[in-house]
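Asks: Here is my input; please provide its structure:
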Amino acid sequence: MANKQALNIVKMKKMKADGERLSMLTAYDYPSALLAEEAGIELILVGDSLGNVVLGYDTTLPVTIDDMVYHTRSVTRGAQNTFIVADMPFMTYHGSIDETLRGVRRLMQEGRAQAVKMEGGLEICETVAAVVAAGVPVLGHIGLTPQSVNMIGGYRIQGKDVKDAKRLMDEAKALEAAGAFAVVLELVTEEVAQAISEALSIPTIGIGAGRYCDGQVLVFHDLLRYASPYREKRFVKTYADVGNVIREGISQYVQEVKDRSFPDEGHVFKADETVLESLYGGAGKDGE
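Replies: This is a model prediction of the structure:
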């Protein structure tokens, strides 16, 4: 969309105030980013979920800063008029501020992202504030935080009791105070996500967090069922089953190669008779 105006963090805050929802989608490469932008997506997240979705890992933990730079650069080439956020991968923002800023700089300068995302609550607020002070927008992420999956005991719903709900509220407010421009709420009970959304002046973006967040984010491959085998997720709605279309198309190609129906007359290029004469010495291709 050549005439599309990319969002910025000021517009996003106004959209929340006006009650206008934000649409966000993950993308990991040039063609998916281009399609997302053409479809009107407002924010693209180059998530470290690429480890699970396109690199074949069991978790996001093996994803490196080099992986994130490579994929972010591909996405920003495809979606040049969309606000793009890149994930800071596992253990790249829990050391010194200098170390964190080196990773941020790579995602911004080499990857060409407009913002970075960090998972965590109170424990990362000082880092968030330092990155924001350096002039980089930060998207927070609380609730289910996949980088901490080994600490939280798996992929569990967050905010199911009073203590956990209070923790999430405190974390969200602390991230806002640290300067985050928005907060992702992942696998949070709807009631708690609603309360957090109403308490913050910055947008909340939900994934499995119910109907009352200020925006929603889904994984590209979930939305389009682009996986094999596909694992059903309660919080995901499938809008197209491209995985099945791809599988059927490749299967048909294999069959047509086997039965010699591809390529047919419409897929070949013809040479001039003089070319044939030169190849067969003027005797014709049958040697006569």
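Asks: Going by C-alpha atoms from here, please, whenever you check contacts or count neighbours.
Replies: Will do.
Asks: and stretch 26-34, how far apart are its ends?
Replies: Its first and final residues considered, stretch 26-34 spans 12 Å by C-alpha to C-alpha, to the nearest Å.
Asks: make that stretch 44-52, sorry
Replies: End-to-end span of stretch 44-52 (C-alpha to C-alpha): 18 Å.
Asks: next one: stretch 24-33
Replies: By C-alpha to C-alpha, the extent of stretch 24-33 from end to end equals 12 Å.
Asks: Could I get the full set of helices for this protein?
Replies: 9-18, 30-38, 50-53, 65-78, 97-105, 125-133, 149-152, 162-178, 190-199, 220-223, 242-258, 273-279 (DSSP state H).
Asks: quick check: angle from the first one to helix 190-199?
Replies: Right, helix 9-18. Counting by axes from the mean of the first three to the mean of the last three C-alpha atoms, to 10 degrees, helix 9-18 lies at 110 degrees to helix 190-199.
Asks: thinking again about what came up before, dump the helices of the chain to a markdown table, plus distance to Gly140.
Replies: Output for these, formatted as a markdown table (distance: least, C-alpha to C-alpha, whole Å):
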| stretch | distance to Gly140 |
| --- | --- |
| helix 9-18 | 13 |
| helix 30-38 | 22 |
| helix 50-53 | 18 |
| helix 65-78 | 17 |
| helix 97-105 | 14 |
| helix 125-133 | 8 |
| helix 149-152 | 17 |
| helix 162-178 | 7 |
| helix 190-199 | 13 |
| helix 220-223 | 20 |
| helix 242-258 | 31 |
| helix 273-279 | 66 |
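Asks: Sequence B follows; please return its structure for comparison with A:
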Amino acid sequence: MSGITSSAATLPYPSAPGRAAQHPVISLSAVHKIYGEGEAEVRALDGVGLSIARGEFVAIIGASGSGKSTMMNIIGCLDAPTSGEYRLDGIATGELDEHQLAQIRNRKIGFVFQNFNLIPRTRAVDNVAMPLAYRGVSRRERHERAMAALDAVGLSERASHLPSQLSGGQQQRVAIARALVTEPVLLLADEPTGALDTHASHEVLDLFDSLHATGRSIVMITHELDVAARAERTVRMQDGLIIADSRTGGVA
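Replies: Presented below is the predicted three-dimensional model:
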């Protein structure tokens, strides 16, 4: 199957056994994000440093206002730090213009959102192929790669279904296939189980486990402890700071 490969993330953090030494997929150094001025100033991130290695499955966890959403936006190149440096797969993102940032988002990051963000009146296979259309990939290749991505998440038989004909868990798996189809170096998931029931949540997390086992780099933003426990490493945030960073081992 072409179109589905794997990669991941790094840090000045102990590497997992057997993981090759490579430059980090994510490297943040002294990153600040400040909103407002004077008495209205809010330090959403206050000098954060973080490195995530290729092949890691990392959960970033924290309560509302902890800074985890700001961290996600910076990691996803959706926002820029006020100061400090962010490198994605070795690329200094602060040196890029808006067009270049859009390109790096399309080529380097596969996004998975809480509410799926599928196009309602579009078949699953065409939803998955959408990011490739922005690259100018031919219709035939888009279809082949989208089908390969759907097969990777166990939904090739639902390729012609509309989102309304799929369960919530199936919609999220289609969204994951869409995130994978561009062969990104990073899968970035924002509360991926937030709109799902318990059974569907376990199915999606099992899929993340399988993708991680193939070498995928995954960063998952969540406020749920049981969801974070599925990752191999947990980064806990509070008041714009990383207050804990531990390797949990994930689910066997």
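Asks: Any chance you could compute the TM-score here?
Replies: Superposed pair, TM-score by TM-score structural alignment, normalised by the length of structure 2: 0.36. Supporting alignment: 147 aligned residues with a C-alpha RMSD of 5.4 Å.
Asks: hang on, the earlier thing: mind putting the helices of structure 1 in JSON lines, mean neighbour count included?
Replies: As requested, the helices of structure 1 are arranged in JSON lines below (neighbours: other C-alpha atoms under 10 Å):
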{"stretch": "helix 9-18", "mean neighbour count": "15"}
{"stretch": "helix 30-38", "mean neighbour count": "20"}
{"stretch": "helix 50-53", "mean neighbour count": "19"}
{"stretch": "helix 65-78", "mean neighbour count": "22"}
{"stretch": "helix 97-105", "mean neighbour count": "17"}
{"stretch": "helix 125-133", "mean neighbour count": "20"}
{"stretch": "helix 149-152", "mean neighbour count": "12"}
{"stretch": "helix 162-178", "mean neighbour count": "19"}
{"stretch": "helix 190-199", "mean neighbour count": "20"}
{"stretch": "helix 220-223", "mean neighbour count": "20"}
{"stretch": "helix 242-258", "mean neighbour count": "13"}
{"stretch": "helix 273-279", "mean neighbour count": "12"}
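Asks: for those helices, which one sits closest to Gly143 of structure 1?
Replies: The closest of the helices of structure 1 to Gly143 of structure 1 is helix 162-178. By C-alpha to C-alpha, the value is 6.9 Å.
Asks: What residues does Asp98 of structure 1 make contact with?
Replies: Asp98 of structure 1 makes contact with no residue, according to C-alpha atoms under 8 Å, 6 or more residues apart in numbering.
Asks: measure it to Ala178 of structure 1 for me?
Replies: 18 Å.
Asks: now do Asn52 of structure 1
Replies: From Asn52 of structure 1 to Ala178 of structure 1 the distance is 30 Å (C-alpha to C-alpha).
Asks: surely Arg43 of structure 2 meets Val31?
Replies: No: in this structure, Arg43 of structure 2 is not within contact of Val31 by C-alpha atoms under 8 Å, at 10.7 Å.
Asks: These two: which is more packed in?
Replies: Taking other C-alpha atoms under 10 Å, Arg43 of structure 2 and Val31 do not tie; Val31 has more neighbours (21 against 17).
Asks: in a strand, that's where the more buried one is, yeah?
Replies: Yes: assigned with DSSP: H, G, I helix; E, B strand; the rest coil, Val31 of structure 2 falls within a strand.
Asks: got the contact list for it?
Replies: Taking C-alpha under 8 Å, 6+ apart, one finds 45-49, 81-86 in contact with Val31 of structure 2.
Asks: hmm, 10 Å instead?
Replies: Listed by C-alpha atoms under 10 Å, 6 or more residues apart in numbering, the contact set of Val31 of structure 2 reads 45-50, 71, 74, 80-86.
Asks: Report the buried members of the residues you listed.
Replies: The neighbour-count test (16 or more other C-alpha atoms under 10 Å) marks 45-50, 71, 74, 80-81, 83-86 as buried among the contacts of Val31 of structure 2.
Asks: with those in mind, which one is nearest to His99 of structure 2?
Replies: If you rank those by distance to His99 of structure 2 using C-alpha to C-alpha, Ala80 comes first, at 13.9 Å.
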